[in-house]
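Q: Have a look at this prediction, sequence included:
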Amino acid sequence: MKTILLSLALIFCSIPLLWSKTGDTIRVVSHNQTIVVTDPATGVKAYRQWAVFPSAKVPVRKINLLVTFGCPDSLRCADWDYLDHIYIRRKGGVNSPSVDYPVGRMLTPYGGAFGQDWSFDWKSDITDFSLLLRDSVEIEYEHTGYEPNDDRGWKITITFEIIEGKPVLEPVSILKLYDGSFPYGDSTQHIEENLKPVSFVAAKNAQHARILIFQTGHGMDANGCGEFCSRYRELWFDGKMIDKRNIWKKCGDNPLYPQAGTWLIDRAYWCPGYLQQPDVFDLPVTNGVEHTIDMNMEPYVTANPSANERISAYLIQYKKPAAQHDVAIEDIVVPTGSKTHLRKNPSCVNPVIVIRNMGSKPLTQCVIEYGTTGFNKRRYVWKGNLLFNRQTEIELPGTIPGNAGENIFTVSLTAPNEKKDANSSDNTMHTVYTKAAVHGSALVFHLRTNNQPQQNGYIVRSSDGKTMYERALGTLEAETDYRDTLHLAPGCYELVLKDTADNGLEFWFNTRGGRGFARLLNIKGQLLKHFDSDFGSEIYYSFEVSADTTALALPDALPAVGVFPTRTSGKTTMDYFSNSPQKVTVQLVADPGGQVIEEHIYEQLKEGVFTYDLSYRPAQRYYLKVYVGGKLVFNKRVRVGG
C-alpha cells in the first residue's frame, strides 16, 4: 500500500503541522512531542497549535483521539493528577471567532517514579465532533496545576486518527448544552442553577439525536466531595428519566500501574492517568418538534463547600442511520500489545473482543472468524440483542497459539443478522502481540502475605476453567510465606491473585497493611516472574506449560526489589532477590535537586533485607534508586516526615 506524507505550513502558524494518509486513514498531529509544564502563577497554561483536517467533502466514518504521554528528555515526569483538556479553540483561520469546544478530558498520572523511557497511550472515539474537525482548526492542550515547572513536566503527542468512509450517521448540527465548573454542595449557589433544562427544535432533516457528556468531580470538603464522594446524576428527556447513575469510578484496575501517588483510590468518575470516555445517549427525534433535555445532580448541601462538578455536555443532531444491518469490530482486548489492556496480556486462552452495532436494527447475531497468522482460524456465532450504537465485550473460546516473539491476531465479522454487512470497511482488525510465557511442569508460587491477609486469595485455573490450585479468601495468615509447588500437565493456565480492598500487597498510603510479595519460581528456586506488590485489585498471569525444554522462558534477568514503608519518619526496609550475585548500588537521592544523600554498595549480592534509618534527614521527598551492574533497575519515591 502506498503511503503519502504531506506537510503544510500555514501562513499564520510558525510551526508546520503534518497530516498523512495511509489507505483510508488520515492522521492529523496537532502536538508532536510537545513539552508541557505548569504555570504556578495562574494554575493554567495553554499550548495551542493549528492543524489541517480533511475538507467537508471528505466522508468520515470515524475519528479517534490518540493521546501519548512520556517523560521529557531534559526533565523528569510530573507528579500530580491534574485535570487537563483538549479544546477546539477556533475553526477556519486566525481571524475566525472562538468555538471553545472541549473534545478530550485528560487526567494526568502520578509520574514521580516513572523512568525516562516511560510512555503510555490512550484513545477515545470523538466522531461526534466531525462537523468541527474540518479544514484549519486550532487545537489547544490546556494543562492545569501549580507544581514546579523547572524540573518536571510531560512530553505529549496528540493525534487525530480519521478513518474515511460512509458515516454511520450524517451529522446535521452540534450544540453545547453545558460547559463549566459548577459549585456542588453550596446552598448559595445551587448546582441546578447551572444545569437548567435546555430546549431545542429538531432540525427538519434530523431523525436522530445524541447526547454526549463528560463529567468529573473535584474538590475536597468534609465529606470528600467532589473528588472522593459518590453522587448520582439523572438525565431527563422530554419529561422522562432516561438514565440514572453514580458518578463514580473504581481505580484499582487502572491499566497504568503502579503510580507514585494515590492512583488506586476510587474517584468521582475518573482515575489518575485516564483519558475520559464520554457517556453517550441515542434518542429518536421528530423534525420540527421541540424537545427538552434536563440534567440533575443528587441534592447535596454542606456547611463548608469546596466541591465542583466539571461538566461538558453536547447535543448532536443526525440524519437517520445509514444502514439497517452493520456491525463493526471496535477493539481486541486479548491478545494485544496495547498498554491499555496490559493487565490481561499476554494471554494464551480466550480471546476477548469488542463489537458495536452500527445498524438501525437490533443486532441479534453475527459470525466471528479469528486466529493467529500461521495457525488454524476459528469460527464462532455470537447471539444476543445489541441496540444501535451499543457495544459489547465477547469472550471467544479456545487457546491462543503463537510463535516465540511477536504474532499477529486477526478478527473478522460477517453476516450481521444473517444479512450482508452494509459497510465491511470496519469488519476486520488485527493486533500484534507477544506469546504468553512458557514454563516447565513444576513451578513454585511464593506468596508472602502482608498484615491484611484476609483481603487476599489466589487460584490457578486450566484453560477449560478447572481449578488446579487455590488458597481461598480467609485462609491466609498475616506475614506468612506460602511456597506452593504446582505440578501441571502441558497446557494453558491462568494465575489470579485478588485483593478485595483493591490496594494490593503494598500501598504506600496503607502503612498499617505492610508489604507482601508474589513471585513465580522454577523448581530450582530461580525467579521466573516478579509481580509488583502495588497492583491494586488483582494480578493476572497467563502462561503455558510445555514438556519441550527448548521453549521454556529463561529465568528473569532483573531482580525483585521492594521498599516499605515509603512514607516514614524513621526507618524503611528494602528487600532484594535475584538469580545471580552481582554488584548492587543503592542510592538515596534528594528531590528536588538530585543530590545523592546516601550510597550503599553491596558486592556480589544475591538476596537480602536491608533497613535504612532516615530519621536524621529533613522532611522532604527522596528517591531510593537501585543499580545493578551500573543499570538502574528500581526507582521508588520515599517521603520522610509523613
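A: Sure, I can see it.
Q: Please count neighbours and contacts with C-alpha atoms only from this point.
A: Noted.
Q: counting contacts, what elements does the helix or strand hosting His291 pack onto?
A: Here His291 is covered by strand 290-297, with elements defined by DSSP states H and E. The contact analysis (3 or more Cα pairs under 8 Å, 6 or more residues apart in numbering; DSSP states H and E) places strand 290-297 against strand 198-201, strand 232-237.
Q: most tightly surrounded among the ones you listed?
A: strand 232-237 (a mean of 16; mean count of other Cα atoms under 10 Å).
Q: Would you mind pulling up the elements that it packs against?
A: By 3+ Cα pairs under 8 Å, 6+ apart, strand 232-237 packs against strand 240-246, strand 290-297.
Q: so how far is the first one from its chain's centroid?
A: By that I understand strand 240-246. Here strand 240-246 shows a centroid-to-chain-centroid distance of 26 Å under the convention Cα atoms, centre = their mean, to the nearest Å.
Q: How about residues contacting it?
A: By Cα atoms under 8 Å, 6 or more residues apart in numbering, the surrounding residues in contact with strand 240-246 are 230-236.
Q: Stretch 540-556 now?
A: So stretch 540-556 is contacted by 343-349, 436-441, 488-497, 526-529, 579 (Cα under 8 Å, 6+ apart).
Q: Filter these down to the buried ones and hand me the PyMOL line.
A: To isolate in PyMOL the members of the contacts of stretch 540-556 that are buried, counting by 16 or more other Cα atoms under 10 Å, one can use:
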select buried, resi 343+344+345+346+347+348+349+436+437+438+439+440+441+488+491+492+493+494+495+496+497+526+527+528+529+579
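Q: putting a second one here so we can go through both:
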Amino acid sequence: MKPIYTTLFFLSLILLIGCQDPSKEKITKVITSHENVTIICNPSKGNNLFSSWGTFPNKEESIRRIFMEVSLGHPDSIDIAHWDYMDPIRIGRIGGTKGDTLDLEIGKMLTPYGSNFKKDWRWRWRIDVTDLASILRDSVEITYNHTGYEGANVGWDLNISFDLELGDPIAEQLSYRKLYDGGFSYGNPEKPISASLTPKTITREKGSEFGRLRILHTGHGMDKPKGCSEFCSRWREVLVDDNVIDHRDMWKECADNNLYPQGGTWIFDRAYWCPGDLQAPDVIDFPITKDTHTIDFEMEPYTAEENIQAYESISAILFQYGQPAKANDVSLEQILVPNNAPELNRYNPANVEPKIIIKNLGRDVLNSLTVTYKTKGFEEKTFEWTGELEFYEEAIIVLPGTIDYAFGENQFNVQLEKPNGKVDQWPQDNTKTSVFTSPNEMPNKVVITYQSNNAPEDNTVRIIDTNNKLIYEKTPANTLKNTLYKDTLNLNLGGYRMTLDDTANNGLEFWFNPKQGFGYLQISDIDGRVLHRFESDCGIGEQFDFTVNENPKIDRNVEQSLIKLYPRRIRKNTELLVQLEEFSDGEIQILKDGALQKTIPFKKVKDKTFDIDMSSFEDGRYVIELFVNGESKLKQRISKQNK
C-alpha cells in the first residue's frame, strides 16, 4: 500500500502548481507582416514599395511592449544586393484596405554592403516600437520602401515581425501627432532647413503628464566642403518653449559595427547611421505642465559651397502619456554577455564579467536593485546594484566574477528583484535566459603568429588572464611594418582574453586603403594547426576569449587555409594568395552585379599566388569568389578604377 504522506505530498504539489497566479507569466504574441519576401530596387524610380498586412490584437487587449524585428538574408533566386541604401519602414493603412492611411515612419533600415555575403547569410535587427501600440491594432499595412538604383538581378530576402508582450501598459497613451516627416535640405542657402523645421505648438490632453518625442534621423548627400550630410558631423537641438532639452552630435562611429566585414566602406563614420543598421529611435521625454507648449528642432548652422545636395531625413512623432502606471517597475532588457546571438559577436564568447541591460519602467527613480545570476548547473551569484535611473532610462550592468560553464552549450539565467528594496509591480519582465557556447579550449603551449601590415603603429596585440594580468603584448614600439612574428607561449591552466586593437579603426586590412597593406593574426598549436584566426578586416579590432586545459577539446572546424586577396582597390591587377592544406582543384570567378564575367580554373594547387589581370575590364565594382573542391572559400568585392 502506498504511504498516505506520499499521496498527500503529490496532491499538494499538483494544487500548488495549479493555483499559481497566471498573471505572473509573460504572455507573448508574434505578428508577421513580411515573410521571405524578395526585395529588389526599381532603378527607374529610385524606390520600390513592398507592402503587406499584419493582424494585431484588437483595442480591447492590453499591450505592454512591442518590438519590431527585421531580418535580411541572401535571396534564393538571385544574387545578394551590394549597396547601403536607406529603406524607410512605415505604417500605411489601418483597419483594412478601405481604412485610414496614416503613413507613419516606424523604422529606418540602412542596408549593408552585401557583396561579401554568401548563400547562407542572414542577419537580424530589433528595435522598440511600443509607442505605436495604440496604432498597431487589428489589420495594419506595413510598408517597406527599398530605395536605390541596383538592377533587378540583385536583392535581399526580407522578414519583418512584431514581438508583443501582453499586459498592463507602462503608461496610458492619450494621443499622438506627427510633427516632422520628410527629407529636409541642409546647407542650401536658398532653402535653409530652419524654414522647413518650423516650431510646432501642441495642446495638452486631459490627464497628460509627459510628452515623448520619438525621432528617426539620418543624414545623406555629399556636398562641399564638408561632405554633408552623410560624412559631416553636425549637432541637433530639441527645444521646448525655447529651452534646450536635448543636444546631440548627429554622428555615429561605424568601425565597431557588429555586422562585419562588409563589402564597401563599412568602417567610415557617418551621419548618425552605419551600413547594416536598423536605427534605434531617439526617445526624448519632457514634462507637460501647461495648456500649450512649443516644440522646435534646430540644426547646426551650415552653408554648402558646391554640389549642394545634402538633406536630413527626419521623422518625429509626439506622444502624450499619463503618469507611469507603476511606482517600482524594472525590466531586464537583454543579456549581452554571455550570449550566442550573432549581433553580440563583439562581446562573446567570454570568460568573465556578464553584462546585462536594465530599464526603469517605474515612475520612481531607481536607486537599487538585486541581481541574481547563474549558469545552469552551477552556483547562483548575487549582485547588489546601486545607481540613479529616471523613468525609461537604461543602464548596462557589468556583473562581477568569472562566467561558469561546461564544455559546449550552456544556459545563463538572470533575475532582477527588489527595485528600491520593494516588490516589483510587474515581475513578468524580470527574468531572461541566454544560450551560450563555452570559449574555445587550447593546449598550454601555443604559437602566436602576427603578420604586421604597413601601419603597425596602429595595432596592439595583448593577452591577459582572468585576473587582468598581462601575459603577452606586441605594441607599436616593438613592431616593424610588413614583418612576420612568431612567438611560442607556455600558458598556465585557466582563462584568457586575447585582443587586437586598432587605433585607426581600419583593422589589419581594409580594401579602401591599399597602401596600408594587409596583415593577419592567428593562434596555432606547436604542430602548426590553426586554432583560431582573427578577422583582418575588423575595424576597431577583435577580442577572443579562450581557456587552457590539460586535455583540451580542440575545435576541428577552424579554417586551416590562408587566403588573401590584395589589393582590392586597383587599376589593373590584383593578387590572390592561396595556401591550402592539400593539393586541390577549384576555380576563381569574377562577377559584376551577379553576372559571371570570367572564370579562372586551376588543378592540384596547394600554395600559389594568382596574378589576376583585370586591365581589359571596364571600371566598376566586381566580386571575386574562390571555390576549392566546389566549396566557396572567399568572396570579396574589389573596385577597379583607371583614374
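A: Great, that's in hand. No experiment lies behind these values; they were computed from the predicted model shown.
Q: if we can go back for a sec, got TSV for the helices and strands packed on strand 290-297 of the first structure, with distance to Gly465 of the first structure too?
A: Below are those laid out as TSV (distance: least, Cα to Cα, whole Å):
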stretch	distance to Gly465 of the first structure
strand 198-201	51
strand 232-237	37
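Q: who wins for proximity to Leu473 of the first structure among these?
A: Of all those, it is strand 232-237 that lies closest to Leu473 of the first structure, at 31.8 Å by Cα to Cα.
Q: right, and the secondary structure at Gly207 of the second structure would be what?
A: Assigned state for Gly207 of the second structure: coil (three-state reduction, DSSP: H, G, I helix; E, B strand; the rest coil).
Q: for Gln428 of the second structure, same thing?
A: Gln428 of the second structure ends up helix, using three-state DSSP.
Q: you'd agree it is up against Thr28?
A: No: in this structure Gln428 of the second structure lies outside contact range of Thr28 using Cα atoms under 8 Å: 10.9 Å.
Q: From the neighbour counts alone, determine which of these two ranks first.
A: Neighbours per residue, other Cα atoms under 10 Å: of Gln428 of the second structure and Thr28, the larger number sits with Gln428, 18 against 14.
Q: Not counting residues beside it along the chain, what's closest to that one?
A: Lys26 (5.2 Å; Cα to Cα, 6 or more residues apart in numbering).
Q: And that neighbour, how close does it get to Arg64 of the second structure?
A: 10 Å (Cα to Cα, to the nearest Å).
Q: Can you check which residues contact both of those two?
A: 165-166.
Q: And the helices in the stretch 251-400 of the second structure?
A: Under the criterion DSSP state H, counting those that start in this stretch, the stretch 251-400 of the second structure contains no helices.
Q: how about Lys224 of the second structure, what does it touch?
A: 304-308.
Q: can I get the residues you listed in TSV with distance to His82 of the second structure and neighbour count?
A: Below are the contacts of Lys224 of the second structure laid out as TSV (distance: Cα to Cα, whole Å; neighbours: other Cα atoms under 10 Å):
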residue	distance to His82 of the second structure	neighbour count
Ala304	29	18
Glu305	31	13
Glu306	28	13
Asn307	25	14
Ile308	26	20
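Q: Looking at those, which one is closest to Asn420 of the second structure?
A: So of the contacts of Lys224 of the second structure, ranked by how close each gets to Asn420 of the second structure (Cα to Cα), first place is Ala304, at 52.0 Å.
Q: what do we get in the first structure for the closest one?
A: With TM-score structural alignment defining the correspondence, Ala304 of the second structure maps onto Thr302 in the first structure.
Q: How about its match, nearest residue that isn't a chain neighbour?
A: Using Cα to Cα, 6+ apart, the nearest residue to Thr302 of the first structure is Gly185, at 5.3 Å.
Q: Stretch 482-502 of the second structure aligns to what range in the first structure?
A: Going by TM-score structural alignment, stretch 482-502 of the second structure sits over residues 479-499 in the first structure.
Q: I meant stretch 81-94 of the second structure, not that one.
A: Under TM-score structural alignment, the match for stretch 81-94 of the second structure is residues 78-91.
Q: Please apply the same query to stretch 351-368 of the second structure.
A: Taking TM-score structural alignment, stretch 351-368 of the second structure hits residues 348-365 over in the first structure.
Q: Quick check: end-to-end length of that stretch?
A: Terminal-residue distance, stretch 348-365 of the first structure (Cα to Cα): 26 Å.
Q: The second structure: which residue goes with Ser124 of the first structure?
A: In the second structure, Ser124 of the first structure lands on Ile127 (TM-score structural alignment).
Q: For the aligned partner of His218 of the first structure in the second structure, give me its contacts.
A: Using TM-score structural alignment, the equivalent of His218 of the first structure in the second structure is His220. When contacts are counted by Cα under 8 Å, 6+ apart, His220 of the second structure touches 228-231, 271, 310-313.
Q: Recalculate using a threshold of 7 Å.
A: The contact partners of His220 of the second structure, by Cα atoms under 7 Å, 6 or more residues apart in numbering, come to 228-230, 310-312.
Q: Flag every buried residue along stretch 475-484 of the first structure.
A: For stretch 475-484 of the first structure, using 16+ other Cα under 10 Å, the buried residues are 476, 479, 481-483.
Q: With secondary structure and distance to Lys361 of the first structure added, can I get those in JSON lines?
A: What follows is these, written out as JSON lines (DSSP: H, G, I helix; E, B strand; the rest coil; distance: Cα to Cα, whole Å):
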{"residue": "Leu476", "secondary structure": "coil", "distance to Lys361 of the first structure": "52"}
{"residue": "Glu479", "secondary structure": "coil", "distance to Lys361 of the first structure": "57"}
{"residue": "Asp481", "secondary structure": "strand", "distance to Lys361 of the first structure": "57"}
{"residue": "Tyr482", "secondary structure": "strand", "distance to Lys361 of the first structure": "54"}
{"residue": "Arg483", "secondary structure": "strand", "distance to Lys361 of the first structure": "55"}
